[in-house]
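In: Just a sequence and a predicted model for now, questions to come.
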Amino acid sequence: MADKHVRTDWFLRNIAIGPAFRGLSRLKIDGKEHIPPEGAVIVAANHLSSMDAVIVPLAMGRPTTFLAKAEYFSGSGIKGRLTAEFMERVGTIPVDRAKGRAALMSLDAAQQALEDGRAFAMHPEGTRSPDGRLYRGKTGVARLSLVTGAPVLPCGIIGSHKLLPPGSRRIRPAKVLVRFGPLVQPTGYRSGPMAIRSRDMTVDIMRAIESLSGQEYVDQFSPGPKSTSQD
């Protein structure tokens, strides 16, 4: 499976999607020096568009695994089967957000991906921003880092919502900037109960994302997108 993931990632990045997408988005990347070329790392990015799942792996320059809605793996017809096959080949991990146990199992799969030395991307906000602002992060990223020892790579995405505006099904040309910051190491959060350590680490991760993205910060959890058509 890992070899198939690597081969598919190379094909998508260099032939099938990458060249056209880079031209459409005029993708610019800052902070490449912070990206570990190999080994386990958790990418923590803000979330403005469903296109972020394409943008982050292209900006990373290495195979990067995401969590995705379980519905992407269970669609019917030719389109559904092709979507499920695509998600499987790029190493996406399905998560049923309506079922707590299923979500926990997805995080177990994410932990395994990190233990295998892969890059794994998450959105601490949990869902797309409804208004372009940055909302309070949930502690899943920090907990995964503290359990596995994998460092967190803060990522600020700028402009992806213009590529695919809310409610639209058509991708439009727009400038996209991805900025990576210095790694946040879990070793800096050793003392105290897990709940306190994960919250402190989450606060620092969100501050880093805020600085990178330039978004206004809202100290409350995101209510989710106004339109769910692309979430």
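Out: Here it is on my side, so go on.
In: rest of the way, CA atoms for contacts and neighbours
Out: OK.
In: Could you look up the SS state of residue 86?
Out: Following DSSP: H, G, I helix; E, B strand; the rest coil, residue 86 is assigned to helix.
In: and it, how far is that from residue 12?
Out: Residue 86 sits 10 Å away from residue 12, going by C-alpha to C-alpha, to the nearest Å.
In: List the residues that contact residue 99.
Out: Counting by C-alpha atoms under 8 Å, 6 or more residues apart in numbering, residue 99 touches no other residue.
In: Could you check how far it is from residue 137?
Out: 20 Å.
In: With residue 214 instead?
Out: 16 Å.
In: quick one, which of those two is more surrounded?
Out: residue 137 (26 against 14; other C-alpha atoms under 10 Å).
In: this is the other structure I want to compare:
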Amino acid sequence: MFYWFLKWIALGPLLRVVFRPQAVGADHVPLEGPAILASNHLSYADWLFMPLTLSRRVTFVAKAEYFTTPGIKGWFQRQFFSGSGQVPIDRSGASAAEGALSAAKRILAEGELFGIYPEGTRSHDGKLYRGKTGVARLALESGVPVIPVAVVGTDVVAPPGKKFGRLVQPVVRFGKPLDFSRYEGMENDRYILRSITDEIMYEIMRLSGQEYVDQYAARAKEEQKKAAEQAAGETDEQKKAS
């Protein structure tokens, strides 16, 4: 908690002055009690700007490597991520999803806000991709509301593949809380989980204005990579032939 406080008195004011992030609908986020903040994911900067527009701490899960790097650099990195609302999770194994779910339920049980990116990875082209059903399962097992969130402009501040872009004003839009208590006890029904997830993604799409693609982002990235490699190979063959 001490380092979270340091983040707000040091990093927070700097980001506010430089980028002037704007919040819309922040009153939809409860002043106390647990809630899931389900957001789109355009940039690695999303987890900085979204919590910055709220008075409450928002906790995310982050890869364990951020917390295990040795040396002085590792110490500062560990303090920064811990203080800015991150908890470590080993995402390399088959049980990564279960570990993330357990961590999320623990945070919500403590009455905190938990942030999640249903797409599972950053969008590589600015489009909104199909959500994974972990967010629906978490909502049903924890019994807390889901607040859809759209972060706009962070892909300009920090574009994919780059550390820095252009100076723009990010906008964070919070939607009305979604209550899924009508599905209580149905967390093992995959059709219910998909229906809940699609409802959440629709609200995120409505808030963000992004084009929706009914495909997982990770698969879309892989297909784009293969297409680029194939195109590069064909170009090399053409050069050799000429």
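Out: Yep, it's here. None of these values were measured; they are calculated from a predicted model.
In: Now for the closest residue to residue 103 of the first structure other than its chain neighbours, how many residues are close by?
Out: Distances taken as C-alpha to C-alpha, 6 or more residues apart in numbering put residue 95 closest to residue 103 of the first structure, at 5.4 Å, once the chain neighbours are dropped. As a burial measure, residue 95 of the first structure scores 23 neighbours (other C-alpha under 10 Å).
In: Over in the second structure, tell me which residue corresponds to residue 95 of the first structure.
Out: Using TM-score structural alignment as the criterion, residue 95 of the first structure maps onto residue 89 of the second structure.
In: what's the answer for residue 115 of the first structure, then?
Out: With TM-score structural alignment as the criterion, residue 115 of the first structure matches residue 109.
In: My guess is its match contacts residue 35. True?
Out: No. Counting by C-alpha atoms under 8 Å, residue 109 of the second structure stays clear of residue 35, with 10.0 Å between them.
In: Need the counterpart of residue 12 of the second structure in the first structure.
Out: Mapped onto the first structure by TM-score structural alignment, residue 12 of the second structure lines up with residue 18.
In: Equivalent analysis for residue 23 of the second structure, please.
Out: That one, residue 23 of the second structure, aligns with residue 29 by TM-score structural alignment.
In: A strand includes its match, no?
Out: Yes. Residue 29 of the first structure forms part of a strand when assessed by three-state DSSP.
In: Enumerate every residue touching it.
Out: Taking C-alpha under 8 Å, 6+ apart, one finds 59, 177-180 in contact with residue 29 of the first structure.
In: any idea which of these has the most stuff around it?
Out: Going by other C-alpha under 10 Å, residue 180 tops the contacts of residue 29 of the first structure with 26 neighbours.
In: what residue of the second structure matches up with that residue?
Out: Checking TM-score structural alignment: residue 180 of the first structure goes with residue 174.
In: Distance of that match relative to residue 206 of the second structure?
Out: Counting by C-alpha to C-alpha, the gap from residue 174 of the second structure to residue 206 of the second structure is 11 Å.
In: ok so, going back, kindly present the contacts of residue 29 of the first structure as JSON lines, with separate columns for distance to residue 160 of the first structure and secondary structure.
Out: Below are these laid out as JSON lines (distance: C-alpha to C-alpha, whole Å; DSSP: H, G, I helix; E, B strand; the rest coil):
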{"residue": "59", "distance to residue 160 of the first structure": "13", "secondary structure": "helix"}
{"residue": "177", "distance to residue 160 of the first structure": "8", "secondary structure": "strand"}
{"residue": "178", "distance to residue 160 of the first structure": "9", "secondary structure": "strand"}
{"residue": "179", "distance to residue 160 of the first structure": "13", "secondary structure": "strand"}
{"residue": "180", "distance to residue 160 of the first structure": "15", "secondary structure": "strand"}
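In: From what I see, the match of residue 180 of the first structure and residue 147 are in contact.
Out: Yes. Between residue 174 of the second structure and residue 147 there is a contact under C-alpha under 8 Å: 6.8 Å.
In: For these two, list the residues in contact with both.
Out: By C-alpha under 8 Å, 6+ apart, the residues touching both residue 174 of the second structure and residue 147 are 28-29.
In: For the spatially most central residue of the second structure, give me its contacts.
Out: Centroid-nearest residue in the second structure: residue 117, 3.2 Å away (criterion: C-alpha atoms, centre = their mean). Contacts for residue 117 of the second structure (C-alpha under 8 Å, 6+ apart) come out as 38-41.
In: do the same with residue 208 of the second structure
Out: 40, 150-152, 173.
In: What of residue 5 of the first structure?
Out: Counted by C-alpha under 8 Å, 6+ apart, residue 5 of the first structure has contacts 63, 89-91.
In: Compute the distance between the alignment partner in the second structure of residue 215 of the first structure and residue 197 of the second structure, please.
Out: Residue correspondence to the second structure (TM-score structural alignment): residue 215 of the first structure is matched to residue 210. Distance of residue 210 of the second structure to residue 197 of the second structure, computed by C-alpha to C-alpha: 17 Å.
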